[in-house]
Each structure stands twice: as C-alpha cells, then as structure tokens.
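Student: Dropping a prediction and its sequence here:
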Amino acid sequence: IFICAGVVHPKAIEYLKGRNLVITQKVLAFPYYINLKDFSYAAVGLSVAHTLSYLATYLSHKNIIFIGQDLAYAENGNSHPDDYQNSANYESQMYEHILTTAYGGNGKVETHSIWLLFKNWFENEMIPNTRKMGITTYNCTEGGARIKGAIEKPFLWACENLLDKDLNKPFEKLEPLSLNKQNEFLLKAYYKVCKS
C-alpha cells in the first residue's frame, strides 16, 4: 500500500497508477467544518516518518523501523542527497547549525532547529507512548543523529530479524465508498459551504 499526503507531487500519483494507493490530507479545520473529520486523521504529523509512526501504531504493528531519519547534515555539510530536486545543500545555509549526539552515541553531528523538533517529538512523545503499548522502535538509519529511546540496528539486521517471511497479514478488506455515498458527502459539504 502506498500512502501519499494530499500535497504530493502529481507525478507521484501518476507513477503509482494501478497500485494500492491512499491519499491523505492534513488535519485541518476545513474537513471538520464540512463534517468530513472521519476522513482527515491519517496524515497526522510533522513529517512522513511522524505520519507513518502514527499509522503503524493505529494498525497495531509491534515494530516501527526508521530508515532515512538522519536528522543531521552529512559530513560534507549537505542537507539532502546529491539528486535532491532543490539541490543537495538546499538547507545547508538556511538554519543555524546545532550540535547533537550522533547515531551510535559516539561524537556529535550538526543538525538544525526543525530537525531537532522532529527528533524531540520522537524522543518525548512517540517512543514513550508506543513503548507503553508494547511497540518497539528501531532506528536503522545507520547515521545522522541519535534518536533516544530507539534501538539502533543496521537495516539488514532489521530485515533479517523483524520482517516476517509470511506477509499474508489478516487485514480486513476495505471497500471504497459507493458513488452514491461519495455524492452524498459532496452534496452535504457543498451545501454547508454555500450556506456559509
């Protein structure tokens, strides 16, 4: 299943044509106003990793595996991969550099205030709460900033030890809303917007 935020580039949707795809929207006031709040919760979070952590929790997964959560500048000072659309050093001069503990606990790496916000949310909100629910969080990024409370393991280890060979999960089959039900929601929303 591919889960995309409503603000995803249209090309992403084009590339995923014919696949199982869910498009979510951010939790904003408008869905509540038009009484579509039941369709607005899937995209909670500051980043993709935050959103998927919530989703994994709601789906009662026992393990959450982070990859790509560097939350720090590369050794060469780049903020993004070389092929990033806005340039590899897109955020390199945008923010003040702040030192934080490196992955593995040995030494320091440079980060910035937004990445620290993401890191602090994982450490102070998500990981303590999911731990109470019996969910273990692994940081398999193999670099960047340490995320306290996450167990640091190589990604290969996570694949070999945590991923079930039998991926036949007993998920309930979800059916899309009928066209009549979709139209009913649209008409009610349209009426509410026009009335205001």
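Tutor: Thanks, I have the structure now.
Student: use CA for all of it now, contacts and neighbours both
Tutor: Noted.
Student: The closest residue to residue 3 other than its chain neighbours and residue 87, how far apart?
Tutor: Counting by CA to CA, 6 or more residues apart in numbering, residue 22 is the residue found nearest to residue 3 once chain neighbours are left out, at 4.8 Å. Distance from residue 22 to residue 87, counting by CA to CA, to the nearest Å: 29 Å.
Student: take the one below as the second:
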Amino acid sequence: DSFEGITQLLHNLPYQLANPSLKDLLKQRKDKIENAIVVSTGPSLIKQLPLLKEYANKASIICADTAYPILAKHNIKPDYVLALERHDLVYQCFEQDNQEFDKDILFIIASVAHKSVIDALEKTKKPYILVHRPLPFSKALHMDDYGYLGTGMSVANMAYELAVKLGHKNIILIGQDLAYDENGNSHPKEYLHTQESENDRKEGLFITAYGGNGKVETNMCWDIFRKTFQRDIELVKKINITTYNATEGGARIEG
C-alpha cells in the first residue's frame, strides 16, 4: 500500500501543483455556509434521496466518489466529490462525461490516487484539486502550505473532515450505515461495484443498531470507520459543531 501510494503520488505531483490547493479552497469558502450533508453509499442511501433533492440548495453536499454516479443519476448536484483510495477501480466513478452537470462541482482527490483517476478527470474536464493525506512520505515533501486532508481511513471520514475544515456548524450524515442491510448486502442496488461488493468481509461481528435498537452486522473495517467518526464527533463538539446521523439505518454512531 505504501509503495503504491508513494509511486502514484509522485506521478500526480505535477497535477497537484498545476491546480489550486486545499488552503486556497478554505481561504475562499470557510465559514460561508452553516449546514453540510455528507453522502455515503450504505444500503440506506436510496430512501433519503427525495429529501436530499428537496433540501439540496440549503446545505453544502459533500459526497463519496461512489455516491457521485448515484446522485448524478437522480439529478442531485453535490458541491464536492471526494476520493481517497489508491486502487484503480476509482476511475469508474468519474469516466462519465457529465460536463453540464459537473459545472460548479469540485472533485477533491487524495494525491495517492491511481493515475487512471487523473486521466478520467482530465478526459471529462472535471474541475479538481489534489490533496495530500498526512502520511509520512507526504509530510516529508514539506508542502504544508497546501494543507492536508484524509486523516481517517474512509472517504466518508475524509468528507466529514472537509466539512469541519470548511466551518460548517451542522453536519448531517446520510447513507452512513457501516453495516449490512436486512438482506445481508453491503451497498444499495445502484452501487457501481454491486450491492454485494463487501459481502465476503462478513465475520460474525455484531454491534448496536441505529437508534440503539437491537444489533446489526458490520465488519472490522467499517467498525474502524465508525470509531473514527465517534472520535472526530467528540473533538468537534468542543468548537460547537453538531453532528446529526440521518441515515435511519445501519450502525449506531455515538455522539
């Protein structure tokens, strides 16, 4: 993972330097909008889309890379689309040429992304910036002026971190199940990599369900993401940021 990330970061460096930085973004947009909605691709997402569409102009919409094709299909325009992963499948989220729809969307990509992601963004003329995660090699480049994003292990954790850095006072989570649904599927039907894409990770791990009612099945990775959310939620309470889990399903996220 580390070697792959280092190799891909070095390939992507010219593209990072040729585009604005995270610091530029925060300088322009910090503290401008009170509400943010972080959109993930848990099985509960689809039922929330009509309500999201209704309130889309009342909040910043920050979505995971795999949520972007679903939102595009339902004609819900996010403000930011984020990608964190190193593997080459990520480009599939961005290969559709949606130039009219993509206007005013900013794609924020971790600098460790596979070159196919950059190729897809360039080919479809999507406006994007690259951000370093605060990993040892990235920090060794001394590009602190560009800012860092992606301390957590999931793209949803990264989206939440961006919402905090942009100064949103209310952060609403949807599609953040972090658990399998009642049919045992990991994602919604519309998910790019199939609704069963993480079904092979099941290991009989059960945790408290949304609302504190009963138990749901999760996996080790999702439980790490959940604990990262809980840590961050507690930290940002100290700066008067309130987090609402409006997923209405999946695992309970404390705080």
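Tutor: In hand now; what should we look at? All figures in this text were calculated on a predicted structure; none of them were measured in a lab.
Student: Now check the second structure for the residue matching the residue nearest to residue 3 of the first structure.
Tutor: Residue 22 of the first structure maps onto residue 129 of the second structure when the alignment is built from TM-score structural alignment.
Student: Please compute how far the helix or strand where that match lies lies from its chain's middle.
Tutor: Per DSSP states H and E, residue 129 of the second structure falls inside strand 128-131. How far strand 128-131 of the second structure lies from its chain's middle: 14 Å, per CA atoms, centre = their mean, to the nearest Å.
Student: Report the contact partners of the most far-flung residue of the second structure relative to its centre.
Tutor: Of all residues in the second structure, residue 214 has its C-alpha farthest from the mean position, at 27.3 Å, by CA atoms, centre = their mean. Neighbouring residues of residue 214 of the second structure by CA atoms under 8 Å, 6 or more residues apart in numbering: residue 208.
Student: What separation is there between whatever residue of the first structure lines up with it and residue 97 of the first structure?
Tutor: Aligned against the first structure by TM-score structural alignment, residue 214 of the second structure finds its counterpart in residue 107. Residue 107 of the first structure sits 15 Å away from residue 97 of the first structure, going by CA to CA.
Student: Which residue ranges of the first structure form helices?
Tutor: Counting by DSSP state H, one finds helices in the first structure at the ranges 10-15, 29-33, 48-58, 113-121, 127-132, 155-162, 179-195.
Student: For residue 67 of the first structure, which of those is the nearest?
Tutor: Across the helices of the first structure, residue 67 of the first structure has its closest neighbour in helix 155-162 (7.4 Å, CA to CA).
Student: okay, the closest one sits on what stretch of the second structure?
Tutor: So helix 155-162 of the first structure sits over no part of the second structure, by TM-score structural alignment.
Student: ok, and what's touching that helix?
Tutor: Helix 155-162 of the first structure is contacted by residues 63, 65, 67, 140, 141, 142 when judged by CA under 8 Å, 6+ apart.
Student: residue contacts, residue 143 of the first structure?
Tutor: Taking CA under 8 Å, 6+ apart, we find residue 143 of the first structure in contact with 70, 102, 103, 104.
Student: Those residues into CSV, with extra columns for neighbour count and distance to residue 40 of the first structure?
Tutor: Below are these laid out as CSV (neighbours: other CA atoms under 10 Å; distance: CA to CA, whole Å):
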residue, neighbour count, distance to residue 40 of the first structure
70, 25, 28
102, 20, 36
103, 22, 34
104, 15, 37
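Student: how about those in JSON lines, adding distance to residue 35 of the first structure?
Tutor: Output for the contacts of residue 143 of the first structure, formatted as JSON lines (distance: CA to CA, whole Å):
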{"residue": "70", "distance to residue 35 of the first structure": "38"}
{"residue": "102", "distance to residue 35 of the first structure": "45"}
{"residue": "103", "distance to residue 35 of the first structure": "44"}
{"residue": "104", "distance to residue 35 of the first structure": "47"}
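Student: got the contact list for residue 23 of the first structure?
Tutor: The contact partners of residue 23 of the first structure, by CA under 8 Å, 6+ apart, come to 3, 4, 5, 6.
Student: and those, which are buried?
Tutor: Buried members of the contacts of residue 23 of the first structure, counted by 16 or more other CA atoms under 10 Å: 3, 4, 5.
Student: What about those residues, which are in strands?
Tutor: 3, 4, 5 (DSSP state E).
Student: Break down the stretch 151-255 of the second structure into its strands, ranges please.
Tutor: Along the stretch 151-255 of the second structure, the stretches classed as strands by DSSP state E, counting those that start in this stretch are 170-174, 205-208, 215-218, 242-245.
Student: okay if I get the ones you listed as TSV plus distance to residue 227 of the second structure and mean neighbour count?
Tutor: Listed next are these as TSV, based on distance: least, CA to CA, whole Å; neighbours: other CA atoms under 10 Å:
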stretch	distance to residue 227 of the second structure	mean neighbour count
strand 170-174	15	21
strand 205-208	12	16
strand 215-218	12	21
strand 242-245	14	18
